[in-house]
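Participant: Quick one: sequence and predicted model below, then my questions.
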Amino acid sequence: MRKTATILMLSVASSLLLSCGQAPQQSTPADEERTVTPTTTGSKVVVYQVFTRLFGNKNTTNAPWGTLQQNGVGKFADFTPEALNAIKAMGVSHIWYTGVPHHVLVQDYTAFGISNDDPDVIKGRAGSPYAVKDYYNVNPDLALDPANRLAEFEQLIARTHQHDMKVLIDIVPNHVARAYQSMSTPDGVADFGANDDTSVAYARDNNFYYVPDQAFSVPQWPADYKVLGGEAHPAVDGKFNEVPAKWTGNGSRAAQPAFDDWYETVKINYGVKPDGSFDFTQLPAEYASKDWPAHYAFWQGKTVPDSWLKFRDITQYWLAKGVDGFRYDMAEMVPVEFWSYLNSHIKQTNPDAFLLAEVYQPHLYRDYIRLGKMDYLYDKVEFYDSLKRVMQGKGPTSALVETQQRMADIEHHMLHFLENHDEQRIASPEFAGDARKGMPAMVVSATISTSPTMLYFGQHVGEPAATDAGFGKASRTTIFDYWGEPQHQAWMNDGKFDGAALSAEALALHNFYQTLLSFTASAPALMGNYVELHSSNLANNTAYSEQQLAFARYNNEQRLVIVSNFNVQQSSQFDLHIPATLMTNWQLADGQYPLHDKLNDAAYTLQVTDGVGKVALQLAPLASVILEL
């Protein structure tokens, strides 16, 4: 979930560095070879993000604002052994099941003891997964039997583990649904807001912020918007009963938030006062260099705000059910001390838990990793944004070299992606207009660093998100509506997951992604050293341009040279030069050495003359090679 947040986000973010005594850290200067030598071991992590309600849906009606009955919905049960085998075949190690916690939606489940939600404070008909209604249960839409929905998800966890993959779900600590009401809270656990003093705007142990003595009003709708697309519904009356009004999820303090605010959600209070000052123990700056056990020890015996305890209990609940990690929505809107507390408690239970956070302010990256003990952050504002410009023909590949070098000290923690539920689909005209333009970009994204790679469902078959779905608009796959994704459905092929219904072009695209990602998951060099080859070739090679990118990856087990051509229309033919320093490091004397292209199963030759390497290359438009020595 990403939109512009207001006053509270800014006050929290600006206070973080001051409270921790940290100034933004500058990257270290590169040496003449521009070499990065990580200390990482293990295998490359590949995360498959799936929008759970859309994945198994075979219905092709796609009526805008359509009901569940009209447009269909995917289920936990659609992740069959065939589906999981097909996902695993792409080198996937972790599946992020997006939209699992029970969020607000319009469908009537009162027969199962679930209260109805008010469409006036729901985005779409299927509802936003980031407006969670009950953290102790799962979305009833996803179950064959809504009364048995939690057990069905537990069975999916078990099936995923049986296929040797880990399970991730969303946790959204910054906000909950305006209509939050847990029907499944364990005995002895108070619901959010149950013990709040609603007569004041702020109290440390209140879970919410309030606008005392004022009632909530729904936003003033734009002229082109109608709730449920204008359908008559008994609950659509332009009202929602909330007295006193609560602050809205993005920090709006108005009793009537704007339509562009996150009006369907309310802001969680973590002990940040309305003036931005903190009402909890500060984390000393030296904890940036300490491990999670030290952070866990720091918080023992300290009194923390009630909301901290609630999210500690929620994450422990899901860990106990076998969930292997969490993706945190809008983590930068929550103070870094809370993350130190929460993540160290999670690691105390499961030291291998996978913790991924959405943070969009680069000057905060190092604090959330080192002080907040995040394993990984989205590399959106840095690497993705630069790569998107290259794909659109608006930026040079040198920007990728510069970004990788500048992020060298934290590169392992910066998860790479080309698509996710917030971003435009590559194939959409608003992004690149052609899914094939993602091919060289994906090679670079997946191989340039030791960080995890994320693949969004439908990306590997060129899903274009071409149609307005209702609340969700074209270019991004809807997260608000009941819908079917045509290219994904063709790959799914009525549950066979063999791609037989795909066009030849889409099947070739899928095979490319499968070959690339399954290779990255088993290539030890990708967890080793990085040497950029771009600058020297750009300076000394007239046929090499800002539309190509070359680098080497290696360790004691494997040596790779990776080259991508971003040119859409023209082949690129040149001799790639590899510096003598790298040839010496690889202990290669003058002579010829065979290279095998792991992407295309082709043979090349490395010629070393006077200590300098050279490989003759001819790359078709949008082609790449991964050459193994």
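Facilitator: Cool, the structure landed.

Participant: C-alpha only now, for contacts and for neighbours.
Facilitator: Will do.

Participant: Any idea how far the host helix or strand of H102 is from the middle of the chain?
Facilitator: Using DSSP states H and E, the element containing H102 is strand 101-103. Here the centre of strand 101-103 is set off from its chain's centre by 18 Å, with Cα atoms, centre = their mean, to the nearest Å.

Participant: Next: stretch 579-597.
Facilitator: Its chain's C-alpha centre and that of stretch 579-597 lie 38 Å apart, by Cα atoms, centre = their mean.

Participant: what's the answer for stretch 379-386, then?
Facilitator: The answer for stretch 379-386 is 12 Å, by Cα atoms, centre = their mean.

Participant: Structure two is appended below for comparative analysis:
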Amino acid sequence: MARLWGKGRFSSWDLRTLDYLKSLGVDYLWLTGIPRHATGMDFVKGDPGSPYAVSDWTDVNPYLADRPEERMKEFSLLVRRVHRKGMKLVIDYVPNHVARDYRGGIVHHDWCDGDWTDTLKNDWSSPQTFGEMLRILRFWKALGVDGFRCDMVELVPAEAMRRLIAAVKEDYPDTMFIAEVYDRGNYRKYVEEVGFDLLYDKSGFYDRLVSLSRGECSARELSWNWQFLSDLQPRMLNFLENHDEIRIASRQGLGSAGRSYAALGVSLLFNDASFMLYFGQEAGEDASESSDGRTSIFNWCCPRSVEHLNCATHIGKGLSDGESAVLDRYRELLGLAKLPVFASGKCWDLCYCNLSSPGFDADRHFVFLRYDGSQTYLVACNFSDKPASFRVAIPRELSPVCPEPSVQMTIGAWDTAVARLR
């Protein structure tokens, strides 16, 4: 969210900011609101307008530049800074619709989907639309953009997206395509047939982790979701927050960042899916300025924790004690997730063999083993408001990577405990 960091300019994403992100383990930086969108019109949502109502696909928003007349140059300099720090840049691609004042070659209807009244539905039956979309993606690739988070792709013909991805990757094979997909029954189709690199796992782990953290479902559902995903897990994108969802620490969410540490442990450490960190989440942003627990993408604002993070990044102070504690916990778990054993090692769900273990609650506790050729870690997550202590039984077939038949684990309420066994 370029306009919500620092002074809301490309230049705010300076080397210190990028160093901070790199220190968290960030590999890809996704900035929403880069392509020029409708603003200052009577149909736009909020003050600046929605970043998903794009009016010009070959321009950037002038308000993001220190010198609007040099905005494309300033964007190119940002791309260079990101690459200089060893990260890659992702922007939004919106194939389903354009702004009502769109200027360009995409053919569109005169109606919109649902209540997206600031947009018009694209007409993918026209060959001109496909040709223009391919030109647009190549335009951004030529500027150095590394990937695209593709909005609401289930509303677009899958065959058109397949052809589009294949055409871009023919010229730029390393391009990352991330799909916003909600129907779990479509996951395999969009990976294996359409060609996306990563998919949101909103309807899988996200929904279950949030429900579990609210006491609304059983931890057993995490095992079921893991089994459902099977070999698709490396192609998933796990998250606890994004621009559509309620802030996890908000009063409408879980009420505090600390109550999300069990969910964070599962999201980061259980499988080898990628993880998306939403800005300010790592400092416990609670969206206290909003009425619905979300950070608005339709208005000018600077969330409190994000402002504090920006100050801490540039002058070395600004975070409250509570924000610092949350950031420290995130750094700890994010650091573990970067280890090869968690990034690409094998996983063994241990819940099934601990159903009768004293103190273990299969509905509130979740335990698993991660291991590779050199390391073994035991992870236990407690989705309960009470501390837990129990011995985790290790099946005999895992003795080559964990010779102990059982391991004692003690976990705080709503927390994750990690033990290195080898």
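Facilitator: Now that the structure is in, tell me what you want to look at. Just so it is clear, the model here is predicted, and its values are computed rather than measured.

Participant: tm score of chain vs chain?
Facilitator: Scored against TM-score structural alignment, normalised by the length of the second structure, the superposed chains reach a TM-score of 0.96; 420 aligned residues with a Cα RMSD of 1.5 Å.

Participant: hmm, back to that, the strand holding H102 of the first structure corresponds to what range in the second structure?
Facilitator: The aligned range for strand 101-103 of the first structure in the second structure is 35-37, by TM-score structural alignment.

Participant: how big is the offset of the matching stretch relative to the first structure?
Facilitator: Stretch 35-37 of the second structure differs from its equivalent in the first structure by a mean of 0.5 Å after superposition (mean Cα distance after the TM-score superposition for the first structure).

Participant: buried sites along that stretch?
Facilitator: 35-37 (16 or more other Cα atoms under 10 Å).

Participant: of the residues you listed, closest to M87 of the second structure?
Facilitator: When those are ranked by distance to M87 of the second structure (Cα to Cα), P35 comes first, at 20.1 Å.

Participant: In contact with the closest residue in space to the closest one that isn't next to it in sequence, which residues?
Facilitator: In this structure, P35 of the second structure finds its nearest non-sequential neighbour in V60, 4.5 Å apart by Cα to Cα, 6 or more residues apart in numbering. Applying Cα atoms under 8 Å, 6 or more residues apart in numbering to V60 of the second structure gives the contacts 34-36, 71-72, 75.

Participant: any idea how far the residue nearest to the spatial centre of the second structure is from L164 of the second structure?
Facilitator: The second structure has M276 as the residue nearest its centroid, 2.6 Å off, counting by Cα atoms, centre = their mean. Look at M276 of the second structure and L164 of the second structure: by Cα to Cα, to the nearest Å, they are 25 Å apart.

Participant: what does V401 of the second structure give?
Facilitator: Distance from V401 of the second structure to L164 of the second structure, counting by Cα to Cα: 44 Å.

Participant: Could you tell me where stretch 374-382 of the second structure falls in the first structure?
Facilitator: Using TM-score structural alignment, the residues of the first structure aligned to stretch 374-382 of the second structure are 557-565.

Participant: Also stretch 67-76 of the second structure?
Facilitator: Under TM-score structural alignment, the match for stretch 67-76 of the second structure is residues 145-154.

Participant: ok, now stretch 238-252 of the second structure?
Facilitator: Going by TM-score structural alignment: stretch 238-252 of the second structure matches residues 416-430.

Participant: what's the span of that stretch, first residue to last?
Facilitator: The first-to-last residue distance of stretch 416-430 of the first structure comes to 21 Å (Cα to Cα).

Participant: again with stretch 481-500 of the first structure
Facilitator: End-to-end for stretch 481-500 of the first structure, by Cα to Cα: 27 Å.
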